[in-house]
Structure formats: structure tokens, C-alpha cells
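1. mind looking at a prediction? Sequence and model below.
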Amino acid sequence: MATNYVLIDFENVQPANLEVLNKYPFRVLVFVGGNQTKVPFDLASAMQELGESARYIKIAGSGKNSLDFHIAYYIGELAAGEPDAYFHIISRDTGFDPLIKHLKSRKIRVQRESDLAEIPVLRMSNATCCADKIEAIVSNLAGRGQSRPRKIKTLSNTINSLFTDKLSDEQLAALVKELEQRRYIKITNDNVSYNLPHPP
């Protein structure tokens, strides 16, 4: 199973909801700026709960964008060892977006979210109604580029893997049908083609 890395730009975002990651096999790296000398107790406590899956990376120095460069370096280093890993940069800094576009062109799965709750698998787990689930599924599929499932069975398995509570065959069939009715997918002889919005 591919590792999900969460890389938090702590200079830009100070998440108050890190505990939402407890139920999932994420690896969390919190990048702390050179001038940041204090970490909130709630964050420290949540990091402690994550155990060996979480660590701080303190940036030496305080040059402009130095923290961003560190995040870029770690993504490169980790991706070299785990090419199938998925990287979530938690930051409101749109300066990451050109890097993300380039990394995606190199088949590295990376996305920027401004809040932990925007991470696709977390959005999936919080989706309750059909419309929410469809929106979350479409977002996930759009971010997969050319590695989208091409068969109905593979698509169903992919959808099922996105949710904390496994779905029944009937629920999966209903979601696939809804995707087809909304023209996000087209099914021809068990083959699936896509008409999805471009990922952000």
C-alpha cells in the first residue's frame, strides 16, 4: 500500500486538527521555521499520539522561502525511495503550485491542501450523502492523471478503498451508476473512460 506523507508548512498553517490523522496510516512531517520557537500544546500532544509516524523538522536559518525549499527537498528524497507514495503539502502558499505541476508531470503524486480536512481520504470519511461522496470520488480520480482505473471492477475497488467504512456491492454499483449519469465516466463493454474536471 502506498504511503501517504503529510508535509506541514508550519510557518503558513498551524493546524488545530492534527488528531484527525490518528485513524489513518499517514506519516507526518511538520516543518518549523527558524524563527518559530514555540509549538502549541495541542499540536505537540497530537504529534506524540502519532508516535513514530510523526516528526518535526526544524529549519536552520530564516531566509526567504527556506522552509519551502526544505519541503521540496524532502519530497524529492522520499519520492526517490518510494515512487508510489502520495504527498500532501499542507500550506496556503500558492508558490508550491508550479512545483506540484512539475512533480505531477514526473509521475509523482502530490497535492497541496490548505487544511488537513481537505486531504481526499479524510473528505471521503466525512462524506455522508451521495453528492458529497461523488464530489470526493471525482476529486480523487481527477488527481490520478493517467493512472485511473480502466475497468468497472477496478474502479469499484478504487472507490471502496477511499472510504473508512467499506461499501456494499449495491452501494458501489449505485455510485458507479451515478458517476455515469453525471457523465463523469462512460462505460463501454466493461471499459471505463473519463470526462473529469482538471485537478486544481
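-> Nice, thanks for sending it over.
2. going by C-alpha atoms from here, please, whenever you check contacts or count neighbours.
-> OK.
3. list the contacts for residue 31?
-> Going by CA atoms under 8 Å, 6 or more residues apart in numbering, residue 31 touches 7-11, 56-59, 67, 71.
4. which of the three states applies to it?
-> strand (DSSP: H, G, I helix; E, B strand; the rest coil).
5. so residue 4 touches residue 25, yeah?
-> Yes. Judged on CA atoms under 8 Å, residue 4 makes contact with residue 25 at a distance of 7.2 Å.
6. another one to put next to it:
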Amino acid sequence: MIPFEHIVLVDFENVPDVDFAGIEGKPVRVVLLIGTRQQRLDLALVRQIHRLNGQIELVEVGVAGRSAFDLALAYQLGLAVKEHPQAQFHIVSQAEDFEPLLRHLASRGMDVTRHVVFPSLYLPIPVRRDAPVVRLEKLIEQIRQGTVRPRKRSTLEHVIATFDGNDLTKEQVKVVLEQLIRQRVLLIDDRDKVGYP
């Protein structure tokens, strides 16, 4: 069994546009929640699910109603947290109801983010098994200690792209930058000046 580093829970009812080609062979597990309204699946999607059956789990939410899907997804998230406590968790849903839950889990040290579309989901998985968490933590540590503190956004983006031997794309740098801002490691003003709280 692959030791999963990323658990992705997809609300297929309101985010039906998914493509799992990017997870093959990576330590990623997807829980795809399907509602009562999804009577048919695209053949290409079925082929991906079949090929990646060790990484993708289909969960039928057999009830309909207000918040039924959100509650089922929250339950699946709880199961995943219990089974893989060290993983990074990603909720793919347009429902904003998850924000209080995400803040609660973050206050408990869990790494959980919400994405409104599946293609925006970037899973930083370099060659080294422990690299994703260690590198981000190492970057945050150096920023907080003052070792790395660029003043301009462009310089910061370059530092992120090349930090610890990385060669990240602009999109990957954007995702890391968003994580640093979300975790309040740094701030960027409207003139692209970087500040450190």
C-alpha cells in the first residue's frame, strides 16, 4: 500500500470536471463522492477510476437534501484524518460551508485546504518522499528566523522557485505563495511589497 501524503475529497455533485491523470503513481488518494443525481459517468473518467483503483475510492452519498453532501464529505474527511493523520488534505468543492471546519482543523495543526475546481489543485510531490512538508516547513522556518526575507514579490517568487534545489513552475510558486499568505507567514501589499508580521 502506498503511504499517502495527500488525501483529496471531491464533491463530484458540484465539481464534476475532474481529471485524475496527474495523480498516477504519486502518493495521492482521492475520495470521489457521488450523489443520487449522477446516474451516468463519462467513459474516460470510468477508465481512469478503473486504472487507478488503488488510489481512487468511490463513495455513493445515497441521500439528498440540504447539506447532506457536505456532511457526508465532512464524515469522509474525519475517516481520512484518522487513517492518515500526517497527510495533507484537500477538499474540492464549491460549497463555502467548509471554511469554519477548515479553520477548526488548522487550529489543531491539520493541513487542510479547499479548492473550488479540480484543475487548480496542485500537489507538490518532489522525488524525495519527505520533501513536500519538510521543504515548506524549512522555508517558513527560514523566513521566520530572518534568514530569507525578500522585500519585493518578484524576488520572493524567485526564492520560492529555487529554494532547497527546487525548480518550480510559476503556477507552483503561486500555490506556495498562497500557502505562505494563508498561514500568515508573510503579507504582500498592492504595490507588491512583502511584509512579515
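-> The structure has been received and is ready for your questions. Because the structure is a prediction, the values reported are computed rather than measured.
7. what would you report as the TM-score here?
-> For this chain pair, the superposition-based TM-score is 0.62 by TM-score structural alignment, normalised by the length of structure 2; 150 aligned residues with a CA RMSD of 3.7 Å.
8. circling back: which of the contacts of residue 31 of structure 1 ranks first by neighbour count?
-> Comparing the contacts of residue 31 of structure 1 by number of neighbours (other CA atoms under 10 Å), residue 8 comes first, having 27 neighbours.
9. what stretch of structure 1 does the host helix or strand of residue 80 of structure 2 fall on?
-> Following DSSP states H and E, one finds residue 80 of structure 2 within helix 68-83. Taking TM-score structural alignment as the measure, structure 1 aligns residues 66-81 with helix 68-83 of structure 2.
10. quick one, which of residue 4 and residue 25 of structure 1 is more surrounded?
-> Using other CA under 10 Å, the more surrounded residue of residue 4 of structure 1 and residue 25 is residue 4, with 18 against 14.
11. map residue 27 of structure 1 across to structure 2 for me.
-> For residue 27 of structure 1, the aligned position in structure 2 is residue 29, judged by TM-score structural alignment.
12. its match should be in a strand, yeah?
-> Yes. Membership of residue 29 of structure 2 in a strand is supported by three-state DSSP.
13. could you pull out the strands for structure 1?
-> In structure 1, the strands defined using DSSP state E lie at 4-9, 26-32, 54-58, 86-90, 109-113, 185-188, 191-194.
14. tell me which of those strands lies nearest to residue 123 of structure 1.
-> Nearest to residue 123 of structure 1, of all the strands of structure 1, is strand 109-113, at 11.6 Å by CA to CA.
15. so which of the strands of structure 1 gets nearest residue 157 of structure 1?
-> Of all the strands of structure 1, strand 191-194 sits nearest to residue 157 of structure 1, with 13.4 Å by CA to CA.
16. any idea how far the most centrally placed residue in structure 2 lies from residue 112 of structure 2?
-> When CA atoms, centre = their mean is applied to structure 2, the residue found nearest the centroid is residue 90 (3.8 Å). Using CA to CA, to the nearest Å, residue 90 of structure 2 is found at 6 Å from residue 112 of structure 2.
17. the counterpart of residue 104 of structure 2 in structure 1: neighbour count?
-> Aligned against structure 1 by TM-score structural alignment, residue 104 of structure 2 finds its counterpart in residue 102. Residues lying near residue 102 of structure 1 (other CA under 10 Å) number 12.
18. now do the contacts for the closest residue in space to residue 61 of structure 2 that isn't next to it in sequence.
-> Nearest-residue entry for residue 61 of structure 2: residue 35, 5.0 Å, with adjacent residues in sequence omitted and distances by CA to CA, 6 or more residues apart in numbering. Each residue near residue 35 of structure 2 by CA under 8 Å, 6+ apart is listed here: 12-13, 60-64, 69.
19. how about the residues you listed in CSV, adding distance to residue 132 of structure 2?
-> Formatted as CSV, these follow (distance: CA to CA, whole Å):
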residue, distance to residue 132 of structure 2
12, 27
13, 30
60, 31
61, 32
62, 36
63, 37
64, 37
69, 30
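20. buried residues in the helix holding residue 80 of structure 2, which are they?
-> 69-70, 72-74, 76-77, 80-81 (16 or more other CA atoms under 10 Å).
21. show residues contacting that helix.
-> Applying CA under 8 Å, 6+ apart, the set of residues contacting helix 68-83 of structure 2 from outside is 7, 9, 11, 31, 33, 35, 61, 87, 95, 97-98.
22. hmm, try it at 10 Å
-> Helix 68-83 of structure 2 has contacts (CA atoms under 10 Å, 6 or more residues apart in numbering) with 4, 7-14, 29, 31-35, 59-63, 67, 84-85, 87-93, 95-98, 101, 105, 110, 112.
23. that helix against structure 1, how far on average?
-> Taking mean CA distance after the TM-score superposition for structure 1, the mean distance separating helix 68-83 of structure 2 from the aligned residues in structure 1 is 1.3 Å.
24. map residue 46 of structure 1 across to structure 2 for me.
-> Applying TM-score structural alignment, one finds that residue 46 of structure 1 aligns to residue 48 in structure 2.
25. so what's the residue count around the nearest residue to its match once chain neighbours are set aside?
-> Leaving aside its chain neighbours, residue 48 of structure 2 sits nearest to residue 20 (6.6 Å; criterion: CA to CA, 6+ apart). Close neighbours of residue 20 of structure 2, defined as other CA under 10 Å, add up to 15.
26. also residue 176 of structure 2?
-> Here the count is done by other CA under 10 Å, and residue 176 of structure 2 has 19 residues near it.
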